[in-house]
Structure formats: C-alpha cells, structure tokens
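Chemist: sequence plus predicted model, see below.
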Amino acid sequence: MINFFGISNFKSLVDFQVSLPKFTVLIGLNGAGKTTILQAFDFLSQVMSGRLDEWLISRGWDKADIASKFAPTSNIAFVATNRQENDNFNKLWYGSFNRKELACLYEMATCWNDEQGEEELLLLKGRQYRISNSEMTPIAFSYQGSILSQLRDTELSSELKSIRDTLRNIRSLELLSPHLMRQRTRDSATSIGIGGEKLSAYLHAIKGGDKQHLLELLRTFYPRVIDFKSSPTKGGWKRLSIIEDFDGKHVESEVRHINDGLLRVLAMLAQTLDGDAMLLFDEVENGVNPEIVEKLVNLLVNAKQQILVTTHNPMILNYLEDDVARESVLFVYKTPEGFTRVRPFFSLPGVGEKLDLMGPGEAFVDTDLVALTATCVELDKQAQAAEDVDEKAKKAPAPRKATA
C-alpha cells in the first residue's frame, strides 16, 4: 500500500504531497486538479514500468504536456513510501525524472524501521548505480523511466522488488469509456486498460473460481446476468457477450448491445480481482444507476486493493460511515498561484462538526467550496509563516552567556 506520495513539476502539482489511507475520495471544484492527481499516480507507475513513450502516445500527450507551467525547472521530482501488511519495514523511493531523456537520472530507495534504522537499497547518480552497499556500476544500457524497470529480479532485494511491484501495479481507469469497452481485442491483457479497451481480452483470461466469483459479484448488481463469454474469432480477436435469464430463457447479447452501466460495473468488478493493484477511478458514479451506487461504494470500500476515486456526487459520500469519511475524504483546491493542494475535508474548520448533525454527503452539499478554498489558502499561509519563523530561529546565533 502507498502511504505517502509527493511530486513536483507535474502539471499543476508543484511541491504537492498527500498521505493516503486504503480508500480515498477526492472532492473539489472543477479544475482544482483531481484528475491531475490520478494522472500523476499513473505517471509514477509508467516510470516504474519503463514505458513512457507508449504512455504519452496512448494519452495523446507530448513531453511538454506533463511539465508544470509554474515551475522554472523541467525535471519532475517525486517520492513515494509504501508498507505492506505483515511487513516491519517502511520503504521509500525518490527520483528525478528528465523529460528530454524520459528517464530518471537520479534515484534513491531506502527502507527503515524503528529497531534497525535506515538502510540504503538503491542509488543512481551520475550515470552510475549501486544496489545496497555494492560498488558503483556504470550504466551500459539505455532505459526509460526508472532503472528498476530494466534490472533483473536476481539483482534486486525483496524490498526493491516490493517497491517496484507496488508501483507497477497502479491501475488507472480514469478514462473508462463504454465505446472503448465494446472494442474487440487481440492481445492478452493484465489489466482492462486505461479506458477499458482491453476488457474482452482481460475477461478471456479469467477462469474457474475467479470467474464464478466475478459472476456472483455482478449478479448482486444485475441479477439477470448468468454468464459472460469472451470468445476468440478469426485472426485472434476476442468477442465479448453477456448472457441473461428472462423467465428461464437464456438470451446472449454481444457487448455492443449492452447498456453502459453494466459495462462500467463489470469493468470495475473485474479489476478488483487483481489483489495487488492500486485502482484509480475518475468520477466513479458516471453511467451507473443511483439504485446500485450504494452497492458499488460498499464494494470499493471493502475491496482488498487500495482505491483512489474522484467524485462530484454527494450521494457517494452519504454511503460512507462517518469514521471512514473522516479519514478518506480529501478536499482538492488550487492556490492563487495555480498550485493544486489537498487537505482532509472533515478536519477543516466548520466542516467536521457537521457530521454530528448530518451525513457526509449532506455536509458536502452544505459547504461553500469557494469559501472553503479561501480558508485553505489562508491555512497554507499560516503554515508557511510558522515554517519561516522556525527556519529563522534555527539560523539565529546562540545568545552569548552573560559575563560576571
């Protein structure tokens, strides 16, 4: 699980940082940067996977599109910490990504705990790298993203593999599109794709108990569904169809005739079978009937995966328990300089108290988000002023002792 994420010089994210629980909901005004935060997590995953050029092409972006217009430097700096269940060590990965070379030219990874202190796992600097305490080795190969994307498993410690695999397994589903989910696909797939374009191939690989579990989940939303089939056709293309029961008559329909809501729910449920992934959903309620939103929210809150969603719909928050809402709902806002920032929504002045009288969604509706943004900006100024005072105090000369 990713506990903390920081990034600077990625679009509107300048000196951005956020602590993450297992389930997180991002709320805020349009244009505050909610989707940009999801994109930054996807960027982090692609850096660790080493496929930056493919990623930029798939999004229709150029190198210049990912850099901030508010920072003087072109490099993108980032840091992430993670800790797995039953693991005594916290792990940190820091890097500086060069946009021109699409590669990290500086990387550092460490692990630590209270008993044993901190240990270096990886250092990349000046076209050389080392694993743990080995000698620095010149880099004799080209790579994109992180050098960890190119090193063999046999070269990596279990801690480095944990960092690499956690970040590789971030699955961004922010562009889920019924049009893309209806496409036939040819290649095998380890995820449904950023827009759901690989759904038929991904479902084709689900067999046995996993398929039955997925069908049971799907029937809690759509009771008529009894099966789905992803059948190979000529040329290796895979065709997806849904089988439904109408008064004992089984009707099979190709996916191009299936409603958008069923497709979105099927895609989200299918991806929750990947137990090691972190899942990102943008406006999770889109295209889904209000009658089944509560079931969907409960499923995501209780999923095995770490999940990050955005929403504009107060109904989503109303289906959260108060203690879950206090921890998981984060308010995203922009400063006057154009920087995206985030704060826990129910810890802000005048907001948390509302949970004593109303539900989380009602508290959201009852809050003026424009005024709340101004409050957050003022809190930022106060925090910065306090930091400046601390810095001056550290630099101030020690008072001389009085002489007799």
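Modeler: Perfect, thanks for sending it.
Chemist: switch to C-alpha atoms for all contacts and neighbour counts from now on
Modeler: Noted.
Chemist: touching, M1 and A80? I think so.
Modeler: No: the pair M1 and A80 does not pass the contact test of CA atoms under 8 Å, sitting 10.3 Å apart.
Chemist: contacts for whatever helix or strand V265 lives in, please.
Modeler: Per DSSP states H and E, V265 falls inside helix 260-271. Taking contacts as CA atoms under 8 Å, 6 or more residues apart in numbering, the residues outside helix 260-271 that touch it are 176-178, 181, 191-192, 196, 199, 203, 214, 217-218, 222, 279, 287-289, 296.
Chemist: do stretch 233-246 as well
Modeler: The contact list for stretch 233-246 (CA under 8 Å, 6+ apart) reads 182, 184-187, 200-201, 204, 224-232, 250-255, 258.
Chemist: can you do 7 Å?
Modeler: When contacts are taken as CA atoms under 7 Å, 6 or more residues apart in numbering, the neighbours of stretch 233-246 outside the stretch itself are 184-186, 200-201, 224-232, 250-255.
Chemist: M1 and A80: which has the busier surroundings?
Modeler: For the pair M1 and A80, the greater number of neighbours falls to A80 (23 against 20), based on other CA atoms under 10 Å.
Chemist: now do the same contact list for that one.
Modeler: I2, F4, F5, G6, L92, W93, Y94.
Chemist: which of those ranks first by neighbour count?
Modeler: Using other CA under 10 Å as the neighbour definition, these reach their maximum at L92, which records 24 neighbours.
Chemist: distance-wise, check F89 relative to E118.
Modeler: Going from F89 to E118 by CA to CA, to the nearest Å gives 9 Å.
Chemist: quickly list what's touching both of the two.
Modeler: Counting by CA under 7 Å, 6+ apart, the residues touching both F89 and E118 are C111, W112.
Chemist: of these two, which one has the most company?
Modeler: Using other CA under 10 Å, the more surrounded residue of F89 and E118 is F89, with 20 against 14.
Chemist: distance from the chain centre to the host helix or strand of A325, please.
Modeler: For A325, the host element (DSSP H and E) is helix 322-328. With CA atoms, centre = their mean, to the nearest Å as the basis, the distance from the averaged C-alpha position of helix 322-328 to the chain average is 19 Å.
Chemist: where do the helices sit along the stretch 51-200 of the chain?
Modeler: With helices called from DSSP state H, counting those that start in this stretch, the stretch 51-200 of the chain shows them at 52-59, 158-168, 178-181, 199-204.
Chemist: so which of these gets nearest A363?
Modeler: When the helices of the stretch 51-200 of the chain are compared for distance to A363 using CA to CA, the nearest one is helix 178-181, at 32.2 Å.
Chemist: one more structure, for comparison:
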Amino acid sequence: MLRSLHLRDFKAFADQSIPLSPMTALIGANGAGKSTVLQALGLFRALTSQTVAQYLETEEWDFDDLPHLRTQSKSFEIAARVELNGASADWSLVLRNGKPPGIEAETVRRFAAGSLVGGTGEAILDRHGDLIERLDESSGESEEIRLALPMSVMGSVDPEDLLSPAHPTLRALRRWADGIRPYLFLDPRKMRTSSRGATDDIGTSGDDLASFVHHLRRNREVGFQSLLRRVQRYYPRLSDIETSQRGPGWTTLEVRERWGESEATFNARQVSDGLLRLIAIAAFHELPRPPSLILLDEFENGLHPHLVGAVVEMLQELVDSSDGRTQVVFTTHSPLTLNHIRDGSQVLVVHRRPEEGTAMVTPLDETRGFDELRNAFDLGELWYNVGEEQLLSPEGEDV
C-alpha cells in the first residue's frame, strides 16, 4: 500500500509530502492541484511501459509545462513510499528535459519493518544517467550496469520471475506499479459504445465495460451475480445486466428493469449516466487482478445524490475487503461525497500558499477547530459551511 507521495518541483508543488490512507479524498478549489496528485501517481505505472517522450505524446503535454514554474527548474521529482510485505520501499524518479526528455535519476531504498522515520534505508537501486547500480538481495553484492534506458528501470524487471531471489523488492514494486489503474474519467459516452474481445478490465474510461461484463457472465457466473447484486442494492429496479453481440465480436450493454408488474429492456444509449457509472464501479470488485491503486477524478459527475453515497460505500467495501491490496485515491468537489467518508484523516485539502501560489496539502482533521466542528457537522457540511479559508487560517486569526 502507498503510504505517502512526495513531489518536488512538479507543476504547482515545490516540495510537498502527501500522506495517503487506504481510501483518500482530495478536495480543494479549481486549479488547486488535486488532479496533479493523480497525474503524479499515474506516472509510476506509465514509466514502466513507456518512455518519457511517449508518455508526453499520449497525454499531449509539453515537458516544459511540468517542472514548477516559480523555481525555473528543468527537472522534477516524484517519490513514493510503498508498504511491501511488512517492509517498505522508497521509490524516487527524477525527470529532466532534454533531447529527448528522460529520467535523470532513479533510486529505490528498502526499510525493514519498524525502521525509524527519517532513516536512509538499504540502497536497492541507484541510477544516475546510464549508470545503474543494483543490489542482489540474496547475496548482498551490488552490480554496476551501463545502460541507456529511456524509461524506468522497473520496465526491465519481470514481476513474475519468482525463481530468482536476487531482486524481490524491485519485483514487488513493479507489481505495485502495474496494478495502478487511472480511471480518471469514466465516460458514459464510451461506456455506451460497443467493444470487442475478451478483457480483464473495463478500460481507463469504461470503454471496455460491455466486453468485460460479457466475459464475466460467460466465464465467471458467480462474479457476475455478485456484480449484479451490488448494483441492485442501490438501484433496486434493476432486474438484469445483459449483453448482445452485434457484428463480428462487437458487444453492447443492455439492462433490464422492473416497472410495476412488467419488465423493460434498455440498450446502452438509453441507460442513464449514473447507472452506467454505478455498474463500472461495481465491476472493480470483480477484476481478476485486484488493482493496487485506483485513481478517480470527480466520479460524482452525473450521479443522482442518492447514488453518490452508494459509490463511496462500494469503494470503501473494495478497500476493506482487499486486506490492504487495493487503495483508492479520488478528487471531488461534492460536500455530499465527503458526508459518506468515515474519517477526517481520509480527506486532504489541496490549496495554494497565498504568498507565492505554491500548492500545499493539509489533512482535514488537522485544520483549524476540526475536533470541535466535527461534533456539529458531517465532513461535507463542515467543509461547505465553514469554508476552506476559515479552516486553513492560522489559530487566533479571523477571516
């Protein structure tokens, strides 16, 4: 599980450590930097399979837009502390502009269980330019390699090579990175379209939802019935979720609903945005390879207020049932969403330092007067009624 993220000179963040819970909600004004946190987390997955240049092209970004503009830096760093089988590891990537842009440095340090905060840990990987030093954990000896890699060293690690005892920490980190799922925008328009082929995922925008449900129903009936019951709990009119084949291999989604004594079937074009999103999020529970980290951006868009709580409950159930294997980080602008969050420590306020505009992160339960206010308000009511300016103002200072 990801315990913390550190950003240095990345977009609006100058030097910020961000604590993360099994389920974390990011709140704040437009432009505060919430989506930047999701983008940084997505980089760990992307750079195990893509070069920096390929990633920039995919995202339609220019590297010059990524380093913190107020520092005039040509590089930035993202670092994650990940809990791995009782121990933990710090994985850091420093990206720098160039021709082409690439990874300037990469380090992995392992910390035994119970290590003191602030310790240096054991160096597992140390990369500077094309010089890579890697520790063989079975023998305790280090090897040096000169290799010009256009992506993370993790891209060269086989996560399933269980026969070799040399690099268990790197394998575990690679598996964690591979398990990151950036469902940043579950797009109802794409969920309504046909998809084809067997798939073990719904697609980053939900574009493979129809194929996933079709494959699940044909091959794992128990999993399909679990998905159906999960949606029915919050949408009781739903009788069934069906798929139909149109053309060679193309699959479309249909739903059957009860209306009085009769039933009606609706094709995906007729299904509401909210129900499609509910089905997609219920499908997370049935993914054959549980994600390590699910990233969602404002999932409440298009949802009836009644269904917002349903989605939060589904996500919390997913986290609770995973025994630490799956984590969720999402952004929201909805006070109603926060009302369904268990604890203030799960909510991070992303805001800007007034003097220079640098992005900062403050846990909601560490804001001004939180303990007293929490006795009177649900989390969303507290955020909406008191306001960020008051919550983030120094003690003794009125706003």
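Modeler: Great, that's in hand. Every value quoted in this text rests on a predicted model; they were computed, and no experiment measured them.
Chemist: coming back round to it: could you point out which element follows the helix holding A325 of structure 1?
Modeler: Sequence order places strand 329-334 as the next helix or strand after helix 322-328 of structure 1, per DSSP H and E.
Chemist: where in structure 2 does that next one fall?
Modeler: Using TM-score structural alignment, the residues of structure 2 aligned to strand 329-334 of structure 1 are 347-352.
Chemist: just to revisit the earlier point, I'd like the helices of the stretch 51-200 of structure 1 as a markdown table, with distance to V332 of structure 1 appended.
Modeler: Formatted as a markdown table, the entries for the helices of the stretch 51-200 of structure 1 read as follows, by distance: least, CA to CA, whole Å:
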| stretch | distance to V332 of structure 1 |
| --- | --- |
| helix 52-59 | 23 |
| helix 158-168 | 23 |
| helix 178-181 | 28 |
| helix 199-204 | 31 |
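Chemist: ok, back up a step: compared with structure 1, how much does the match of strand 329-334 of structure 1 deviate?
Modeler: On superposition with structure 1, the mean distance recorded for stretch 347-352 of structure 2 (mean CA distance after the TM-score superposition for structure 1) is 0.9 Å.
Chemist: buried sites along that stretch?
Modeler: Residues V347, L348, V349, V350, H351, R352 are the ones in stretch 347-352 of structure 2 that count as buried (16 or more other CA atoms under 10 Å).
Chemist: just stretch 102-112 of structure 1 next, same as before
Modeler: The neighbour-count check on stretch 102-112 of structure 1 (16+ other CA under 10 Å) flags L102, A103, C104, L105, Y106, E107, M108, A109, T110, C111 as buried.
Chemist: which one is the third one nearest to, not counting chain neighbours?
Modeler: In space, C104 of structure 1 comes closest to F97 once its chain neighbours are excluded; the distance is 4.2 Å by CA to CA, 6 or more residues apart in numbering.
Chemist: again with the first one
Modeler: Nearest residue to L102 of structure 1 in three dimensions, chain neighbours excluded: Q144, at 5.5 Å (CA to CA, 6+ apart).
Chemist: not counting its neighbours along the chain, what's nearest E337 of structure 1?
Modeler: If you skip the residues right next to it in sequence, E337 of structure 1 has F70 as its closest partner in space, 7.9 Å away by CA to CA, 6+ apart.
Chemist: residue contacts, whatever residue of structure 2 lines up with the residue nearest to C104 of structure 1?
Modeler: By TM-score structural alignment, F97 of structure 1 lines up with L95 in structure 2. With contact set as CA under 7 Å, 6+ apart, L95 of structure 2 has these partners: S75, F76, E77, G102, I103, E104.
Chemist: list the contacts for the fourth one?
Modeler: The contact partners of G102 of structure 2, by CA under 7 Å, 6+ apart, come to V52, L95, R96, P150.
Chemist: residues in contact with the equivalent of A67 of structure 1 over in structure 2?
Modeler: For A67 of structure 1, the aligned position in structure 2 is occupied by P67, per TM-score structural alignment. For P67 of structure 2, the residues meeting the contact criterion (CA under 7 Å, 6+ apart) are D9, F10, K11, S73, K74, S75, F76.
Chemist: E300 of structure 2 matches what in structure 1?
Modeler: Per TM-score structural alignment, the equivalent position to E300 of structure 2 in structure 1 is E285.
Chemist: list the buried ones in stretch 217-236 of structure 1?
Modeler: Of the residues in stretch 217-236 of structure 1, those with enough neighbours to count as buried (16+ other CA under 10 Å) are L217, L218, F221, Y222, V225, I226, D227, F228, K229, S230, P232.
Chemist: the fifth one maps to what in structure 2?
Modeler: Read that as V225 of structure 1. In structure 2, the residue matched to V225 of structure 1 (TM-score structural alignment) is L238.
Chemist: what's the closest non-adjacent residue to its match?
Modeler: E257 (4.5 Å).
Chemist: any idea which helix or strand carries the one you found?
Modeler: For E257 of structure 2, the host element (DSSP H and E) is strand 250-259.
Chemist: how close does the helix or strand just after that strand sit to structure 1?
Modeler: Note on strand 250-259 of structure 2: by DSSP H and E, the next helix or strand toward the C-terminus is strand 262-267. After superposition onto structure 1, strand 262-267 of structure 2 lies on average 3.5 Å away from the residues it aligns with, using mean CA distance after the TM-score superposition for structure 1.
Chemist: which residues of the stretch 251-399 of structure 2 fall in helices?
Modeler: Assignment of helices within the stretch 251-399 of structure 2 using DSSP H, counting those that start in this stretch yields the ranges 273-283, 305-321, 335-339, 370-374, 379-386, 388-392.
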